[in-house]
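A.B. asks: Next comes the sequence, and after it the predicted model I'd like to discuss.
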Amino acid sequence: MSGDTVSVIRPRTHEEAAVAVRACGARGVVARGGPDRALGDAARNAGGAVLDMTGLDRVHVVDAAEGIVLCDAGLGLHRLAELLLPLGWSVPAFPAARHVTVGGAIGADLHGCAPDAAGSFSRHVVALELLTADGEVRAVRPDSELFGATAGGLGLTGVILTATVRLLPVETAYLTVGTERAADLDDLLARLAAPGTGRPHGYAAARIDLTARGAATGRAVLTRAGHAPRAALRGAVPRARRRPLSPRALQLLPPVGPLGSLVPAGIRYLAAPRAHPGRLRHLSVFRHPLDTVSLGGRCYGRLGRVRYQFAVGHGQEEALHRIVRRVADRRCPSARAVLQRLGAAGPGWLSCAVPGWSLALDLPVALPGLAAFLDGLDEEVAAAGGRVGLARDCRLRPDLLTAMYPRATDFRALRARLDPRGVFISDLARRLAL
């Protein structure tokens, strides 16, 4: 192999995965959850090998009494949700894009659509099996250093083979979804922090209108949702009452009202109700906003988009204000700007899930001066003690990594002990010297 050529290997057994790891060349190997849809370089390995883990997608054990599942890491979260829903259980910390695998959710320590209530995905992992560089399969528990390095470690400690995950109980396949408008960023933060917002299994996300400036900077449509109990289906269509846990509710549906991703942000804000207490919606309406429409050339032009996601802690709201003002004043045409309140910290040393606030932006690559502009935002985030999310990153400067992730030094030291030959590597790892 030479240049940017990549060898993609799709193992179907743990033994095949081990053989692929032992046989990788000088450019090493990294695992990923299927076709490369990532906007960053964490699952890319130019000149080396990539393991497509979707051939390992079995469910081994479901304990429907305790709400625990043991499954392969290559299993897609959406498929797992379809299997579990009729049993009255839901996947925790479900991400906004349904193609994510179990292993990918752990490797990125995704915080999902209910970050305040459920926390990040790895908080629900009871155990995992990890194929390390020496060919050994290790049982890894949440109280170990290896778990801390693997959760959010982006595949650099080894290949996650299986995971045991604790589930969330649900009575129906529906959500009660309500929307309201926040007049500015202060109003939005107050609404997100209000008692009851982070109720168990509750979802909350705000779509910020970045076209608004001045006193209206940060105005947003706030959508909240909670799993609907069986009693809420009394006035619903007969089919919903007969099959309250039907996996049909997970099918991808067109966006409703202000959730439409292609609707200009200003129009979305004005079209949203000032306050709507809630209505029954299928799970996918809220869970999969990134899959409802294509966010390709129609939004961002021929060169595509950059995903910029960061988190800052509680007490750093002024830094969040400054960043939102900078983005709004820059007139960045972002079709997606989502603010969420984060609860408990993720267990991973490189996890972006810290108690505070998370803002995700999609920005056109062709935006003039984008690289320098984002470098400035990085410095603002680092100065506030925040973190830029690494799972979708493709451009963070290495000198800012340790400022954002204090345990990056520990991560490097553990990697040096566990994988002295650098078997597990990615383009992101090379760029950030991880």
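C.D. replies: Everything's here; your move.
A.B. asks: use CA for all of it now, contacts and neighbours both
C.D. replies: Will do.
A.B. asks: For the stretch 301-434 of the chain, just list every one of the helices.
C.D. replies: Here the stretch 301-434 of the chain has its helices, by DSSP state H, counting those that start in this stretch, at 317-329, 370-383, 401-404, 408-418, 427-432.
A.B. asks: Please identify the most buried of these.
C.D. replies: Across the helices of the stretch 301-434 of the chain, averaging neighbours per residue (mean count of other CA atoms under 10 Å) puts helix 401-404 on top, at a mean of 20.
A.B. asks: now for it, which elements pack on it?
C.D. replies: helix 408-418 (3 or more CA pairs under 8 Å, 6 or more residues apart in numbering; DSSP states H and E).
A.B. asks: so how far is stretch 161-178 off the chain centroid?
C.D. replies: Its chain's C-alpha centre lies 16 Å from the corresponding centre of stretch 161-178 when counted by CA atoms, centre = their mean, to the nearest Å.
A.B. asks: What of stretch 105-113?
C.D. replies: So, by CA atoms, centre = their mean, the centroid of stretch 105-113 is 5 Å from its chain's centroid.
A.B. asks: my read: Leu156 touches Thr150, true?
C.D. replies: Yes - counting by CA atoms under 8 Å, Leu156 touches Thr150, with 7.4 Å between them.
A.B. asks: Let me see the contact set for the residue nearest the centre of the chain.
C.D. replies: The chain has Leu110 as the residue nearest its centroid, 3.7 Å off, counting by CA atoms, centre = their mean. Leu110 makes contact with 93, 95, 120-122, 152, 353, according to CA atoms under 8 Å, 6 or more residues apart in numbering.
A.B. asks: ok, and here's another one to check against it:
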Amino acid sequence: MSGQSAASLQKKRAVALPTEQYLSWGRYPKTVHQHVHRPAWNDQLPDILRTAAPGSLLPYGLGRSYGDSCLNAGRELIDCRRLNRILGFDPDTGMVRCESGVTLSDILEVFLPKGWFLPVTPGTRFVTVGGAIANDVHGKNHHRAGTFGAHVRQLGLHRSSDGFVICSPDENPRMFQATIAGLGLTGVIAWADIQLKRVAGPWIDAGAVPFHSLQSFLDLSRESDGRFEYTVAWLDCFGGRNTRGIFFRGNHSEQRGQNSRPKWGPKLPFALPAVALNRYTIKAFNSFYYHVHAADQGASLVRYDSFFYPLDSIRQWNLLYGKSGFLQYQCVVPENNLEALEEILDRIARSGMGSFLAVLKQFGSAPPAGLLSFARPGLTLALDFAMRGEPTLQLLRSLDEVVRQSGGALYPAKDARMSPALFEASFPRWRSFVPCIDPTMSSSFWRRVTEAE
């Protein structure tokens, strides 16, 4: 076969491969998928959708969801990573059109040198645009900018039932609202128009302030939100309600620093033994981390990558938790129910199963961009727990009780074990979302929380 005819065939037909390689970032649960389609072009997607069995497909990006929302156990995935072209850019307005497999890292590498930055970014740059939309990701500037979905102006969607559909706040608005935070279930995003924001350069004026209680965190957050675009805190969760932490805040800077290229750290070659992370090593790390930052409270000029993506410098850091993987627990509770957050931290401290990645953020009042958007007014806490079997699951179920009673919610992008009852309580509009699901789409997460086949 000639090179030309092979390329032509590749364009006409997506590759379908049996696989055991597709995991979520938490590496739990372990799943096997029947097939993975790997389209290189958007015009391959209609054939995949047209020939698919009902409920058999799910789009997959970089697998940075932590639980099973990006998994489709026993069924099929559509790997969108080769759909990674930037299709257009307006240098006057900062509007970029890109395919769903383009990563946030790609956008930064191309457009930050031109003075444009992501309007909202999560804690990793290794996320596809499709994944950022499907999970309606949030960042350190939620109190100013809302979620990623709030900056999507338009998108093109492949559906098995309706063909190719243009969605925006003005055209097919219901499908647009369902696709944002839609967990990949409304179809396959072909491309999206994203509004970037103008910045002076890659530098951040950053500061760190220690605090010694949840109330002092809240006071710091309220005082900082008016002056700083980006705010977030790290917690030492072993302290229970008497926690200590470091409050980080920053703004884009017009100054120029040195070392303009990012520094990438080591790559973990294999999963560490489970005993490497225990209450003693985590306590030692937390103490070290707190004192290092508490001693360095002054303002500093730092690169954007070290401010927004500190863990990206350790490639495959998820292997730190061992072969069994880990579960991230991210909840949001109403701001006026600080007692719920105190009870959560107390239960974690009593369990002895602490986390060295404990992040606390106050969400703003921006309305939800999607029907299943997680971010809402309140306090969001995210913690990682090594998977130790039933003791870990029992602890998380006890935290669920506190979240449910407070009127809070769990984040689907981070979840691997939420009950159907808690999902329904967390997302009361979920039944309005159901009619927008593409007939060929399903996921392990969706079948679990809706008890569907």
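C.D. replies: Alright, I've got the coordinates. What you are looking at is a predicted structure, and each value in this text was computed from that prediction instead of being measured.
A.B. asks: quick one on the thing from earlier: can I get the contacts of Leu110 of the first structure in TSV including neighbour count, secondary structure and distance to Leu222 of the first structure?
C.D. replies: Output for the contacts of Leu110 of the first structure, formatted as TSV (neighbours: other CA atoms under 10 Å; DSSP: H, G, I helix; E, B strand; the rest coil; distance: CA to CA, whole Å):
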residue	neighbour count	secondary structure	distance to Leu222 of the first structure
Ala93	28	coil	19
Pro95	25	coil	18
Ser120	36	coil	21
Phe121	29	helix	23
Ser122	32	helix	26
Gly152	30	coil	28
Ala353	30	coil	20
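A.B. asks: before we move on, back to that, how about the helices of the stretch 301-434 of the first structure, which one is nearest Val306 of the first structure?
C.D. replies: helix 370-383 (9.5 Å; CA to CA).
A.B. asks: quick check, distance from that closest one to the centre of its chain.
C.D. replies: 21 Å.
A.B. asks: how about that helix, aligned to which bit of the second structure?
C.D. replies: Mapped onto the second structure using TM-score structural alignment, helix 370-383 of the first structure spans residues 392-405.
A.B. asks: May I see the helices of the stretch 301-434 of the first structure organised as TSV, with distance to Arg341 of the first structure added?
C.D. replies: Listed next are those as TSV, based on distance: least, CA to CA, whole Å:
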stretch	distance to Arg341 of the first structure
helix 317-329	11
helix 370-383	16
helix 401-404	19
helix 408-418	24
helix 427-432	27
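A.B. asks: Please identify the helix or strand for Arg249 of the second structure.
C.D. replies: strand 244-252 (DSSP states H and E).
A.B. asks: swap in Cys98 of the second structure?
C.D. replies: strand 95-99.
A.B. asks: what's the mean deviation for that strand versus the first structure?
C.D. replies: Here the mean offset of strand 95-99 of the second structure against the first structure after fitting is 0.8 Å, by mean CA distance after the TM-score superposition for the first structure.
A.B. asks: residues in the first structure aligned with the very next helix or strand once past that strand?
C.D. replies: Heading C-terminal from strand 95-99 of the second structure, the first helix or strand you meet, by DSSP H and E, is helix 104-111. Aligned by TM-score structural alignment, helix 104-111 of the second structure falls on residues 77-84 of the first structure.
A.B. asks: in the stretch 201-350 of the first structure, which spans are strands?
C.D. replies: For the stretch 201-350 of the first structure, strands defined by DSSP state E, counting those that start in this stretch occupy the ranges 203-208, 220-227, 275-282, 305-313, 337-342.
A.B. asks: Switch the ones you listed over to CSV; also include mean neighbour count and distance to Ala114 of the first structure.
C.D. replies: Below are the strands of the stretch 201-350 of the first structure laid out as CSV (neighbours: other CA atoms under 10 Å; distance: least, CA to CA, whole Å):
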stretch, mean neighbour count, distance to Ala114 of the first structure
strand 203-208, 26, 4
strand 220-227, 26, 9
strand 275-282, 16, 16
strand 305-313, 23, 15
strand 337-342, 24, 8
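A.B. asks: So which of those strands is nearest Leu400 of the first structure?
C.D. replies: Among the strands of the stretch 201-350 of the first structure, the nearest to Leu400 of the first structure by CA to CA is strand 305-313 (13.1 Å).
A.B. asks: what's the closest one aligned against in the second structure?
C.D. replies: The aligned range for strand 305-313 of the first structure is 326-334, by TM-score structural alignment.
A.B. asks: quick one: furthest residue from the center of the first structure?
C.D. replies: Pro238 (34.8 Å).
A.B. asks: Tell me how far Leu210 of the first structure lies from Thr132 of the first structure.
C.D. replies: Distance, Leu210 of the first structure to Thr132 of the first structure, by CA to CA, to the nearest Å: 44 Å.
A.B. asks: Give me the more crowded residue out of these two.
C.D. replies: Neighbour count, other CA atoms under 10 Å: between Leu210 of the first structure and Thr132, Leu210 has more, with 28 against 20.
A.B. asks: The more buried one pairs with which position in the second structure?
C.D. replies: For Leu210 of the first structure, the aligned position in the second structure is Cys237, judged by TM-score structural alignment.
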